[in-house]
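Participant: Quick one, fold the following:
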Amino acid sequence: MDKIKVIFDTDPGVDDAMALLFLHRAPQVDLVGVTTTFGNGRIATTTWNALYLTERFGIDAPVASGTAAPLVGPVPAPTEFVHGANALGDIDLPERITREADPRPAHRFIIDTVRANPGEITIVAVGRMTNLALALREDPAIVGLVREIIIMGGAFGYNGFHGNVTPVAEANIYGDPLAADEVFGGTWPITVVGLDVTQRTQMTTEYLQALAKDGGEVGRFIWDITRFYVAFHHAAGVPNMFVHDSSAVAYLLDPTLFATRRGALRVVTEGLAIGQTIQKPDDYNFPPGAWDDRPSHAICIDVDPARLLALYRRTIVGGA
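Facilitator: Okay, here's the model as predicted:
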């Protein structure tokens, strides 16, 4: 079986770390690179975390650091109240590591890797989309060379979910809305895994305890980093932990877990609704407008949570 070559674009992040380990343990995945973006921490923190995770768990993939700021505007403050000051749930971390970042900026790493593997690279992007937008700006032709892009971000109103940082905006999109709108304007194949499905899938304390018991070092690490993250959910009135970034990996591994809808995508880039994601469905007719001449992409509108959680457990525990 040919493995799927994946670049993981990420801002580790508790749920990012869980998704990275999901990819690492998946036998059908060849993780060829990790690119970092700001978000759950500043770029120095997220890049250090990616280097630490790849070193600690023997993940043989280069790490390339992305830009420290969105395409326009100031850098949003890190979400320390969600992921902790070190973005990994404030667990104890070593003072130094030996692994070093690739000398190329993340967007150049993406371009070089895609061009070296035409038609073979899937990008799983679970942070701000600044790296993808910069790659698209520098080398627009790569849209025809990427196998697929799977994005964790956005919310389209399915299952009652609209936003998690404003009433209409999800955090990854809100952090660089212009980048997201530019990426959605590219003709590369995109599937968006948004809050519509990620908030339907939740990990209970019992589920996480079982991972810690049966998943070896990885399972115990997941338990440790999720203590802070779960406490944030509880403080927000959510009894269990949402499965955000790992849902994007689940789509890569088994798309049959999800139902999708196709249509052109736009992101609101200014004003009260900045960061809102909107789809014009392919089977609807509207008067001429800002969605015209935009490519059709897929968004996930439903999910089988039980099968997704079973896939995550099977993949983590199977590699223990």
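
Participant: Every contact and neighbour count from this point should use C-alpha atoms.
Facilitator: Fine.

Participant: tally of neighbours for W48?
Facilitator: By other C-alpha atoms under 10 Å, 21 other residues sit near W48.

Participant: Which secondary structure state does it sit in?
Facilitator: Of the three states, W48 takes helix under DSSP: H, G, I helix; E, B strand; the rest coil.

Participant: And the strands in this structure?
Facilitator: Using DSSP state E, the strands of the chain run over 4-10, 29-36, 63-65, 121-125, 146-152, 190-193, 202-203, 241-242, 258-267, 277-281, 296-303.

Participant: need these in a markdown table with mean neighbour count and distance to Y174, can you?
Facilitator: Output for those, formatted as a markdown table (neighbours: other C-alpha atoms under 10 Å; distance: least, C-alpha to C-alpha, whole Å):
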| stretch | mean neighbour count | distance to Y174 |
| --- | --- | --- |
| strand 4-10 | 25 | 15 |
| strand 29-36 | 24 | 17 |
| strand 63-65 | 27 | 21 |
| strand 121-125 | 25 | 15 |
| strand 146-152 | 23 | 12 |
| strand 190-193 | 26 | 15 |
| strand 202-203 | 17 | 23 |
| strand 241-242 | 22 | 19 |
| strand 258-267 | 20 | 9 |
| strand 277-281 | 20 | 9 |
| strand 296-303 | 23 | 17 |
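
Participant: Sequence B follows; please return its structure for comparison with A:
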Amino acid sequence: MVTTYAITVPDDKRTKRYERRRRTQGRIRKSIVPTTMLWVLAVLMLFPLLWFLLSSFKPGSELFSYPLSFFPREWTLDGYAAALERIDFARYFLNTAIVATVTTVLTVALCAMTGYALAKYKNPWLSVLGLCILSMTMLPGEVILNPLFIVIRDLGLYNSLAGVIIPSIITPTGVFMFRQFFITIPDELMQAARIDGASEFGIFFRIMMPLARPIALTLAIMSFQWRWNDYIFPLIILGNPEQFTLQIALRALVGAENIEWTILLSASVLSMLPLIALYLVFQRYITSSNINAGLKD
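Facilitator: Down below sits the predicted model:
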């Protein structure tokens, strides 16, 4: 004889399960419209980039053929081969890498020091200096190109990579970013470090900079992108073709009557690769830091 037992679920558990299912379905229904809008926006922004990337694999005769095609009918790498041969791509790539890397390292270091001094040291002159630096964000860069060129020429930095690097080191945006971050760090952390015998340089390099790592990496990515894509300033400072950066070299492909589109598109794609690699490597570090990690209640 087999005995069977009926298992009953209390009504309160059924009610809670139903409520959870109903809330989940409600969140899904509410997220459909925003998610759809974000996907549409992403596709609209990605479409020109994909067209640009796929066009670099098209032969010159296919770029302006009618009807236009999104995907290449005939895939070719001739444009990339010509770009590497025609414009001395390796030299210009190296010049641009030197300018962007050296400028980024110096920008992060000096902006961090300046922002730390403005945030943590109490001095009337520092307040005036901070106001002057902040006011520079309201001044268009084109306004100071002429006097900046005169200063660089008189210092003997004309037609050299140093003339491009040195004026670009301090950025008001970077100083402001570090200052606003260091203000949020409690002064008790610095006082505790001083009681333990830490020097001012030790406090800055061993405590403040590790906490400000997300800000430093964010500014590094922004600065590298600014200097890698900079065109106007290197165009004014550099006159020797051997010192050209990549952006000036790409501009040389645009002639008065003819534009070599296959080479220009392929070289432009190659110039984007370092920026994409930089972002993919460091994007996971751009997170909020826990400022209160070193404090006790």
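
Participant: Just give the TM-score of the two.
Facilitator: TM-score for the superposed chains, counting by TM-score structural alignment, normalised by the length of structure 2: 0.22, backed by 124 aligned residues with a C-alpha RMSD of 7.3 Å.

Participant: could you dump the strands of structure 1 to a markdown table with distance to H233 of structure 1?
Facilitator: Compiled in a markdown table, the strands of structure 1 are given as follows (distance: least, C-alpha to C-alpha, whole Å):
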| stretch | distance to H233 of structure 1 |
| --- | --- |
| strand 4-10 | 21 |
| strand 29-36 | 25 |
| strand 63-65 | 29 |
| strand 121-125 | 23 |
| strand 146-152 | 19 |
| strand 190-193 | 20 |
| strand 202-203 | 11 |
| strand 241-242 | 6 |
| strand 258-267 | 24 |
| strand 277-281 | 24 |
| strand 296-303 | 21 |
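
Participant: Of all those, which one is nearest L309 of structure 1?
Facilitator: With C-alpha to C-alpha, the closest approach to L309 of structure 1 among the strands of structure 1 belongs to strand 202-203: 7.6 Å.

Participant: who does the closest one touch, helix- and strand-wise?
Facilitator: strand 241-242 (3 or more C-alpha pairs under 8 Å, 6 or more residues apart in numbering; DSSP states H and E).

Participant: Only the buried residues of the host helix or strand of P210 of structure 2, if you could.
Facilitator: P210 of structure 2 is part of helix 209-211, with elements assigned from DSSP states H and E. With burial defined by 16 or more other C-alpha atoms under 10 Å, the residues of helix 209-211 of structure 2 counted as buried are M209, L211.

Participant: for structure 2, which helix is longest?
Facilitator: helix 11-55 (DSSP state H).

Participant: Show me what it is packed against.
Facilitator: Counting contacts by 3+ C-alpha pairs under 8 Å, 6+ apart, helix 11-55 of structure 2 packs against helix 261-282.

Participant: what angle separates the helix it packs on from helix 11-55?
Facilitator: 150 degrees (axes from the mean of the first three to the mean of the last three C-alpha atoms, to 10 degrees).

Participant: packing partners for helix 261-282 of structure 2?
Facilitator: Short answer (3+ C-alpha pairs under 8 Å, 6+ apart): helix 261-282 of structure 2 packs on helix 11-55, helix 78-86, helix 213-229, helix 246-251.

Participant: now with 6 Å?
Facilitator: helix 78-86 (3 or more C-alpha pairs under 6 Å, 6 or more residues apart in numbering; DSSP states H and E).

Participant: Quick check: buried residues in whichever helix or strand comes after the helix it packs on?
Facilitator: Next along the chain after helix 78-86 of structure 2, taking DSSP H and E as the criterion, comes helix 89-120. Buried residues in helix 89-120 of structure 2, counting neighbours by 16+ other C-alpha under 10 Å, are found at 89, 92-93, 95-104, 106-108, 110-119.

Participant: and if you look at stretch 221-235 of structure 1?
Facilitator: F221, I222, W223, D224, I225, T226, R227, F228, Y229, V230, A231, F232.

Participant: Also stretch 301-313 of structure 1?
Facilitator: I301, D302, V303, P305, L308, L309, L311, Y312, R313.

Participant: Then stretch 177-197 of structure 2?
Facilitator: Buried residues in stretch 177-197 of structure 2, counted by 16+ other C-alpha under 10 Å: M177, F178, R179, F181, F182, I185, L189, M190.

Participant: would you list the residues you listed in CSV and tack on secondary structure and distance to T262 of structure 2?
Facilitator: CSV is the format used below for the buried residues of stretch 177-197 of structure 2 (DSSP: H, G, I helix; E, B strand; the rest coil; distance: C-alpha to C-alpha, whole Å):
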residue, secondary structure, distance to T262 of structure 2
M177, helix, 41
F178, helix, 43
R179, helix, 46
F181, helix, 46
F182, helix, 48
I185, coil, 52
L189, helix, 57
M190, helix, 57
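
Participant: what would those look like in CSV with distance to P214 of structure 2?
Facilitator: Converted to CSV, the buried residues of stretch 177-197 of structure 2 look like this (distance: C-alpha to C-alpha, whole Å):
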residue, distance to P214 of structure 2
M177, 11
F178, 10
R179, 14
F181, 10
F182, 12
I185, 14
L189, 19
M190, 20
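
Participant: So which of these is the closest to P234 of structure 2?
Facilitator: Among those, and counting by C-alpha to C-alpha, the member closest to P234 of structure 2 is M177, at 25.7 Å.

Participant: No further questions, thank you.
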